[in-house]
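**Q** Turn this into a model:
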Amino acid sequence: MFLLALAPILQAQTAPELSVDQVLDRAYQRLTSYRDFGRWQALVVSSQANVDRHWQPEKVRRVTKWMKFDGSLLDEEILEAVEIEKGRTRDITEKYRQQRMERMNRIREEREKAEASGRQSEAGLALGLEDLIPFSDKNRSRYDFRLKGESELNGEQVYLVEARAREKKDFLFEGLFFINRDSYELRRVEITPVKAPAFVREFLLEVDLDLWQERLVMRKIKMKIYGRFLFKSIRRLIEEDYLEYRPLD
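**A** Just a heads-up that it's a prediction; the model follows:
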């Protein structure tokens, strides 16, 4: 009787741990199970801060907007834009709205010209999901993966998987991936480009992910950028909070 009672405990203690390949297989299977995006829009609050060498903000621009997508960015509806500097807040909504409208018009014109000539526009050269999350068999061969252990993220137990590129090539990213231990849903990505332009000294990207109507969506993006060109240094912190998602009619 004692041995029978002890058996479940012994089985739990000797249960084999998952390998990094098993975790990646299950995470990729979950990634490919999500619904396609289709047409959607998101309410976004973004902030861009120019910072000093101690990474303290000197000037901050904060924008609230609706972003509309249909495979790529279709349009933006600027609700509010403010600039904060030396403790003073200045409304720049109309000025920023006009700037973004002009930029969106240029992007549309470039796409139309590219479609007419049969080439891909620069506006369409966006990185896809598999560029940032290399869990597929094709992309996995470019990296060395390591299961660093388990941790906690926003109250969830997660696997920590580290990816390091085997070669320094353009459009490759490496870093940490936070994968829910029970559902194998990807919760956070912390990555940096393997090969950055010469003037970029530091570039870090952090993305928090969530589910919306069985679609994988972004909840928060953080970017830390440090560049140096000739005698000028640029340091920026960028954050975007995706507060609400809706289908786009």
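**Q** Every contact and neighbour count from this point should use C-alpha atoms.
**A** OK.
**Q** Surely Y159 is in contact with F178?
**A** Yes: applying CA atoms under 8 Å, one finds Y159 in contact with F178, separated by 5.7 Å.
**Q** Go ahead and confirm W40 touches R246.
**A** Yes: if you go by CA under 8 Å, W40 and R246 touch, sitting 5.8 Å apart.
**Q** Which one's more surrounded, these two?
**A** Between W40 and R246, counted using other CA atoms under 10 Å, the more crowded position is W40 (17 against 13).
**Q** Please identify which helix or strand holds the more buried one.
**A** If you go by DSSP states H and E, W40 is part of strand 39-51.
**Q** ditto for Q98
**A** helix 93-117.
**Q** Helix or strand next in line after that helix, which one?
**A** That would be, after helix 93-117 and using DSSP H and E, helix 129-132.
**Q** so how far is the helix or strand following that following helix from its chain's centroid?
**A** With elements assigned by DSSP H and E, the helix or strand that comes after helix 129-132 is helix 137-140. Centre-to-centre, helix 137-140 and its host chain are 19 Å apart (CA atoms, centre = their mean, to the nearest Å).
**Q** Another for comparison:
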Amino acid sequence: MTKDRVVVVTGGASGIGLGVCRLFARKGHPVAMLDIQEAALETESAILRAEGAKILTRKVDVSDRESVEEAYAAIRQELGPIAIVIANAGISEGIPFDDISVATWQRMIDINLTGVFHTVQAALPDMREARWGRIITISSQAAQSGAMDRAHYAAAKSGVIGLTRSLARELAAHGITVNTIPPSVVATPMAEQGIAAGTFPPLDVISQHIPIPRPGTPEDIAAACNYLASDGASYVTGQVLAVNGGMFIG
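**A** Predicted coordinates:
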């Protein structure tokens, strides 16, 4: 894959997003790390820059279109046209359905689904002009199997899958592929927070129910992103690439 293609990763300061940023940066791509966690962005980007990577960071709230567009303007000016987008930013929380407030429901949709809409739509002019682009969304196994006490999360991530499939059809003629990865259990700070809050089982307990008996890693998801972003995946679009150790097969 050409190494001067600019990669944008939302939620790039930790977890899956950080794993993706590290992989693409170490392969020589200019990488824009976007996240709401400004301090973590600076810490992690400094490590990559010390390795020689070309990195741009911006504090971005993906639910705010103006925030996304301002970041993209900086990316185009400092790194160049956007070629690859990994729409990863998201939130999760365990709440019984009866206790989900309207505000909580809307926040989940705004970040996990509308955030993907903003992230992708704002990048399309560059990809259309180049007649080449790779869009990879990060959905969730919860969208495929449902999730206890996470109806709002599963609904938002189901929307991501539907959006991905629709865009794959709409954008194929422009040389742009669109695919989604729905992870299951991944060892990330978000999972650790859920375990600490008592809303997510310990990873060693969940691992007993996974055919490959371990939690996934950010590196596992990053490797799949690398494939989907490659020239070798030019005939792959509209697909749900489950990287889940066999936890959900369907």
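**Q** TM value for the aligned chains?
**A** Put the two chains on top of each other and the TM-score (TM-score structural alignment, normalised by the length of the first structure) is 0.28; 123 aligned residues with a CA RMSD of 6.3 Å.
**Q** how much space between the residue nearest to the spatial centre of the first structure and Q22 of the first structure?
**A** Most central in the first structure under CA atoms, centre = their mean is V207, positioned 3.7 Å from the mean C-alpha point. V207 of the first structure sits 23 Å away from Q22 of the first structure, going by CA to CA, to the nearest Å.
**Q** now R228 of the first structure
**A** 41 Å.
**Q** Compare these two and say which is more crowded by neighbours.
**A** Neighbour totals were compared for R228 of the first structure and Q22, and R228 leads with 14 against 11 (other CA under 10 Å).
**Q** Just say helix, strand or coil for that one.
**A** Under DSSP: H, G, I helix; E, B strand; the rest coil, the three-state class of R228 of the first structure is strand.
**Q** Against which helices or strands is the helix or strand in which A73 of the second structure is found packed?
**A** Secondary structure from DSSP H and E places A73 of the second structure in helix 65-78. Here helix 65-78 of the second structure touches strand 55-59, helix 115-121, going by 3 or more CA pairs under 8 Å, 6 or more residues apart in numbering; DSSP states H and E.
**Q** With distance to V31 of the second structure and mean neighbour count as added columns, please give the ones you listed in TSV.
**A** Shown next, in TSV, are these (distance: least, CA to CA, whole Å; neighbours: other CA atoms under 10 Å):
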stretch	distance to V31 of the second structure	mean neighbour count
strand 55-59	5	21
helix 115-121	15	22
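**Q** Nearest to E38 of the second structure among the ones you listed would be which one?
**A** strand 55-59 (5.5 Å; CA to CA).
**Q** show me the contacts for L23 of the second structure.
**A** Neighbouring residues of L23 of the second structure by CA atoms under 8 Å, 6 or more residues apart in numbering: 219, 222-223, 226.
**Q** Next one: E150 of the first structure from F178 of the first structure, what distance?
**A** The spacing between E150 of the first structure and F178 of the first structure, counted by CA to CA, is 9 Å.
**Q** which residues are common contacts for these two?
**A** Shared contacts of E150 of the first structure and F178, counting by CA under 8 Å, 6+ apart, come down to 158-160.
**Q** What is the nearest of these to Q13 of the first structure?
**A** Y159 (18.9 Å).
**Q** one step back: now do the helix holding Q98 of the first structure: distance to the chain's middle.
**A** 24 Å.
**Q** related to what we said a few turns ago, which of the contacts of L23 of the second structure has the most neighbours?
**A** A222 (21 neighbours).
**Q** element containing that residue, please.
**A** With DSSP H and E as criterion, A222 of the second structure is part of helix 218-228.
**Q** What helices and strands are in contact with that helix?
**A** In this structure, helix 218-228 of the second structure packs against helix 15-26, strand 133-138, strand 176-181, with contacts taken as 3+ CA pairs under 8 Å, 6+ apart.
**Q** Where is the longest helix in the second structure?
**A** helix 151-171 (DSSP state H).
**Q** In it, which residues are buried?
**A** Counting neighbours by 16 or more other CA atoms under 10 Å, one finds that the buried residues in helix 151-171 of the second structure are 151-161, 163-165, 167-168, 171.
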